[in-house]
Each structure stands twice: as structure tokens, then as C-alpha cells.
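My questions are about this predicted structure, shown below with the sequence.
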Amino acid sequence: MTAIGFTSLIAVMTRAVRFLGEPILRARWVAAIIGFLGVRVMVTPPFTGTADGFWSLVMFSSSPLFAASFLITKALTRRDRPEVIVAWQAITVSTFNLPFAVFGWTWPCVEPWGCFLMTGLLGSAGHWCLTEAFRIAELSAIQPVKFIDMI
């Protein structure tokens, strides 16, 4: 599933050229194609009619949404600080997920709260770093590097 998620990187690169006016550089596209071939190797079995195939298609269909999220974030970095963007992302995601969480909610015991806090801090720091990278560099330059996450 994670490997299928990397298909969004190609969508980000193609749309960054179109919507953000980023230059098309051969080296970036070569790196992206090599990374995409790695994704193809990891996702060796084709999509089938099994339950795994269905969820693979769901993950694949989410790629354009991730691409849109990255493009919107990049556009916002032109006028807003990364702290503001990350805060609004957290508020938006929490708001949209709240209705789904309410139905099955049970209060966790005290022990995991430290892990929750640490996860929230590290996740927010990661989003801040990603947003800062979007501010500093072109999206098409950053995306091929993300294929290293596969390793």
C-alpha cells in the first residue's frame, strides 16, 4: 500500500509544471521514473479482484488527493509561514475526521497519552519540515527524493 502511495509523486511533478510553472528538468524526471520503476517492482502482482486488489485501487485513487494537498501547500508557502500552514492542516484534518471518530470513541487509559503527545509533536515537526522544504525548493525537485522513503 505504501508503495502504491508513491504514485502521487509523479502526479505532483506533472501538476507542478502545469499549475506552478516549475521548469521541466530532465534529471528530475529520470530520477522520478527510476523511483516509479521501484514502485512497480514492489507492486509486482497486478490489481486483482481480491480484497487486496480493492484496497490497492483505493490507495491508488487517493494519489491525486495527496498531489492536490502538496500543490495547495506549495501555493500557500508563497504567502504564509509554515507554522500557519501546519496548524490549519491539523485543524482541517481533525475537523473532517471528527465525525468518524465520534461513533467508535472510547477514552484511552493514561499510559498511552505520552506516546500520543510524542507522536503529535513528531508528526507536526515532520509536516513543518516538509512545508519548509516546499517553501525553499521547487516541488519537482523534492518529489524524486521522497522515493528514498521506500527503502
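Here it is on my side, so go on.

For the rest of this, base every contact and every neighbour count on C-alpha atoms.
OK.

So Leu23: helix, strand or coil?
Careful, residue 23 is Pro; it's not Leu. Of the three states, Pro23 takes coil according to DSSP: H, G, I helix; E, B strand; the rest coil.

isn't Ala16 right next to Ile10, touching?
No: counting by Cα atoms under 8 Å, Ala16 stays clear of Ile10, with 9.8 Å between them.

could you pull out the helices for the chain?
Using DSSP state H, the helices found in the chain span residues 2-5, 7-20, 26-42, 51-76, 82-103, 113-136, 139-142.

As a markdown table, those helices with distance to Ile151 and mean neighbour count would be great.
What follows is the helices of the chain, written out as a markdown table (distance: least, Cα to Cα, whole Å; neighbours: other Cα atoms under 10 Å):
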| stretch | distance to Ile151 | mean neighbour count |
| --- | --- | --- |
| helix 2-5 | 10 | 18 |
| helix 7-20 | 15 | 19 |
| helix 26-42 | 10 | 16 |
| helix 51-76 | 19 | 16 |
| helix 82-103 | 26 | 13 |
| helix 113-136 | 18 | 15 |
| helix 139-142 | 17 | 21 |
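
right, so of the ones you listed, which gets closest to Met150?
Of all the helices of the chain, the one in closest proximity to Met150, counting by Cα to Cα, is helix 2-5 (6.8 Å).

For the closest one, name the packing helices and strands.
Contact partners of helix 2-5 among helices and strands, from 3 or more Cα pairs under 8 Å, 6 or more residues apart in numbering; DSSP states H and E: helix 26-42, helix 51-76.

try this one side by side with the last:
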Amino acid sequence: MTEQNTRLGVAMMVAVTFIFAAQDGISRHLAGTYNVYLVVMIRYWVFALFVLGLALRSAGGLRGALRTKHPLMQSLRGVLLVVEVWVAIIAFVKLGLVESHSIFISYPLIVAALSGPVLGEKVGWRRWLAIATGFVGVTIILAPGSGVFRPEALIPLAGAIMFAIYALATRWVARDDSGEVSFFWTGITGALTATAGGIWFWQPMSAGDWGWMGLLCLTAIAGHWLMIRAYEIAEASALQPIAYLQLVFGAIFGITIFGDVLRPNVALGAAVTVGAGLFTLWRARRAAQR
């Protein structure tokens, strides 16, 4: 990869984090008025059409996109991601964007902790120390026993655990299936799952909110397309640390638009967790280079 490609990939990934943070804000707005399952269902319908269009335009066509050696695991991935999205949006409504993102960013540490027993990857003592430090940061955010702990704070933590398991499952199927196949199965099985959960909660939307719903779907497509392009032209190790910017953008949207409050323990805990996460990414890159 050339330096120019890396810079372009990083710029694309910055745009991705901004778009995803905006998407989270729109999801919070809509879920504050309409049922979460309805919002996710409509979003997944458009996502499914997007991946279907990509599959039809690919060299292998629809048959190639369906060809997987792990149909059960691919299906479970799609279902798990939908459940994680439900949980994440519920967290946005109940806790706000700032606190939800601050806890959710622990998922790379959970991936690192589980990569050994699940994928058989070697995790050295330095990374284990960073993982432990990161979870200290999450504990600071949760503030148990301080008198301000809210059980709702466990919702984004559950979402982080589910997304980490989804990421590990994605890496596991990637040993035999291409990224295009996994992406297709994520969209189609996700749409079926979201429809099964959301069709019972249909309710009319105002014209203005249909506009927000359309923008939500467009941001989802734009974000995923940019992310795919970024990973095509730049190395993952250069792009992964950029994902933490979503916390920054999410905090900006939460504070300026929704009136979220950045509590001191949340700021401190998020800083500790991000630092630990960046260290684990750096150690993983060093290990890959060796």
C-alpha cells in the first residue's frame, strides 16, 4: 500500500466515524418517538437492498454471494448484529450518546481477551495488562457503589460484548469465506431477523420523520460503502485506531444536540479505555509484523 493510499484510507475512515456517529444520533431521535424494532427494521430493509445490489454487480453474482462454507455461523452473525443494534439504540435513548459510546468502546478489548480461547491467537502479558486496564476504565464509567450507578449502564456493556462476539465470528468465517460473502449474509439474515422483530410494531410516521428515516438509511449505506473502500486501499492496522473517533463525534452530537452531560468519571474512564485499546492494537500490529 502506498502512503497516498494510506492517507486516503484514513481520511475515509474519519468520514466513516463521523457518519456512524450521526447515524447514532438519528437513531436516538427516531427511537425516542417510534418503536426501536420498527426503526431497525426499515433501516435493514434498505441495507438488504444495498447488499443485494452489490451481489448482483459482483463477478460471482447472487450465487457467489450465497456460497459459504459456514451457513449456520453466517446466519448467527446476522442475527447477533441485529440484536446488538437493538440494544445499542435502547442505550442511546436511556443513557445518551456520550455514556453509551464511552462504554461501548470497550469492545476491542473484549475481542482481544476472547481471541485466545476462541480463535487460538496468542495474547502476551502486555496485552493482557492493557485489557485489564481497559476494564478498569469501564468500571470507572459504571461507578458501582458510588451512589450514581444506574443499571441502564449495563445495556451498552451488553452491546459491546455482543459486538465483540460478532467480530470474532466474522474473523472465524473469514478463514474460508470472502468479505463480500459475509457482508451479503449480514444484510440478508439481518433484514429477516429485523423484520421478524419489527413487523409487529408498525406505526405511521410523520412526513418529517420519514425524512429522518431516509437520512438514516442513506448514512448507513454511505458509511458501509466508505468503510469497504477504506479497507480496500489501506491496511486494517492503520485504520482500526481511527474508529475511536466515533466516541468524539458521538460526544459532540450528544452534548450539543441532545443536551448530554459529560460526567468526570465518564471522561476519565473513556480516556483509560481508549488508551488501553490503542495499546492492544499497537501490540497486535507489532506481533503481526514479527
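Arrived safely. All values reported here derive from a predicted model rather than from experimental measurement.

Including distance to Ile148 of the first structure, could the helices of the first structure go into JSON lines?
What follows is the helices of the first structure, written out as JSON lines (distance: least, Cα to Cα, whole Å):
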{"stretch": "helix 2-5", "distance to Ile148 of the first structure": "11"}
{"stretch": "helix 7-20", "distance to Ile148 of the first structure": "12"}
{"stretch": "helix 26-42", "distance to Ile148 of the first structure": "8"}
{"stretch": "helix 51-76", "distance to Ile148 of the first structure": "18"}
{"stretch": "helix 82-103", "distance to Ile148 of the first structure": "23"}
{"stretch": "helix 113-136", "distance to Ile148 of the first structure": "15"}
{"stretch": "helix 139-142", "distance to Ile148 of the first structure": "11"}
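
of all these, which lies closest to Asp149 of the first structure?
For the helices of the first structure, proximity to Asp149 of the first structure was assessed by Cα to Cα; helix 2-5 is nearest, at 9.4 Å.

quick one: contacts of the closest one?
39, 42-43, 56, 59-60, 62-63, 150 (Cα atoms under 8 Å, 6 or more residues apart in numbering).

returning to what we had before: for Leu117 of the first structure, which of the helices and strands packed on helix 2-5 of the first structure is the nearest?
Shortest separation from Leu117 of the first structure across those is recorded for helix 51-76, at 24.5 Å, computed as Cα to Cα.

Packing partners of the closest one?
Partner elements for helix 51-76 of the first structure (3+ Cα pairs under 8 Å, 6+ apart): helix 2-5, helix 7-20, helix 113-136.

mind running it again at 6 Å?
Helices and strands in packing contact with helix 51-76 of the first structure are listed as helix 7-20; criterion 3 or more Cα pairs under 6 Å, 6 or more residues apart in numbering; DSSP states H and E.

Mind reading off the mean deviation between the helix it packs on and the second structure?
In the superposition against the second structure, helix 7-20 of the first structure averages 1.6 Å from its aligned positions (mean Cα distance after the TM-score superposition for the first structure).

chain center to that helix, what's the gap?
For helix 7-20 of the first structure, the gap between its own C-alpha mean and the chain's C-alpha mean amounts to 13 Å (Cα atoms, centre = their mean, to the nearest Å).

residue range for that helix in the second structure?
Mapped onto the second structure with TM-score structural alignment as the criterion, helix 7-20 of the first structure occupies residues 106-119.

How about residues contacting that stretch?
121-122, 131, 160, 164, 277 (Cα atoms under 6 Å, 6 or more residues apart in numbering).

ok, these vs His29 of the second structure, which is closest?
Taking Cα to Cα as the measure, His29 of the second structure lies nearest Ala160 of these, at 21.3 Å.

Return the residues in contact with that closest one.
Residues near Ala160 of the second structure by Cα under 6 Å, 6+ apart: 104, 107.

Residue in the first structure paired with it?
In the first structure, the residue paired with Ala160 of the second structure according to TM-score structural alignment is Ser63.

Do a quick rundown of the strands in the stretch 1-150 of the second structure.
Remark: strands of the stretch 1-150 of the second structure are absent; assignment by DSSP state E, counting those that start in this stretch.

Any idea which residue is closest to the centre of the first structure?
With distances taken as Cα atoms, centre = their mean, Phe66 lies nearest the centre of the first structure, 5.1 Å away.

Would you mind giving the residues in the first structure matched to the helix of greatest length in the second structure?
Of all the elements of type helix in the second structure, the one with the most residues (DSSP H) is helix 3-31. For helix 3-31 of the second structure, there is no aligned range in the first structure, judged by TM-score structural alignment.

helices or strands up against that helix?
helix 207-233, helix 245-257.

relative orientation of it and helix 245-257 in degrees?
Note on geometry: by axes from the mean of the first three to the mean of the last three Cα atoms, to 10 degrees, helix 3-31 of the second structure and helix 245-257 are set 40 degrees apart in direction.

Report the angle between helix 3-31 of the second structure and helix 207-233.
Calculated by the same axes, to 10 degrees, helix 3-31 of the second structure forms an angle of 160 degrees with helix 207-233.

buried stuff in helix 3-31 of the second structure?
Judged by neighbour count using 16 or more other Cα atoms under 10 Å, the buried positions of helix 3-31 of the second structure are 6-10, 12-31.

now swap in stretch 267-287 of the second structure and tell me
Within stretch 267-287 of the second structure, the residues scored as buried using 16+ other Cα under 10 Å are 267, 269-274, 276-284.
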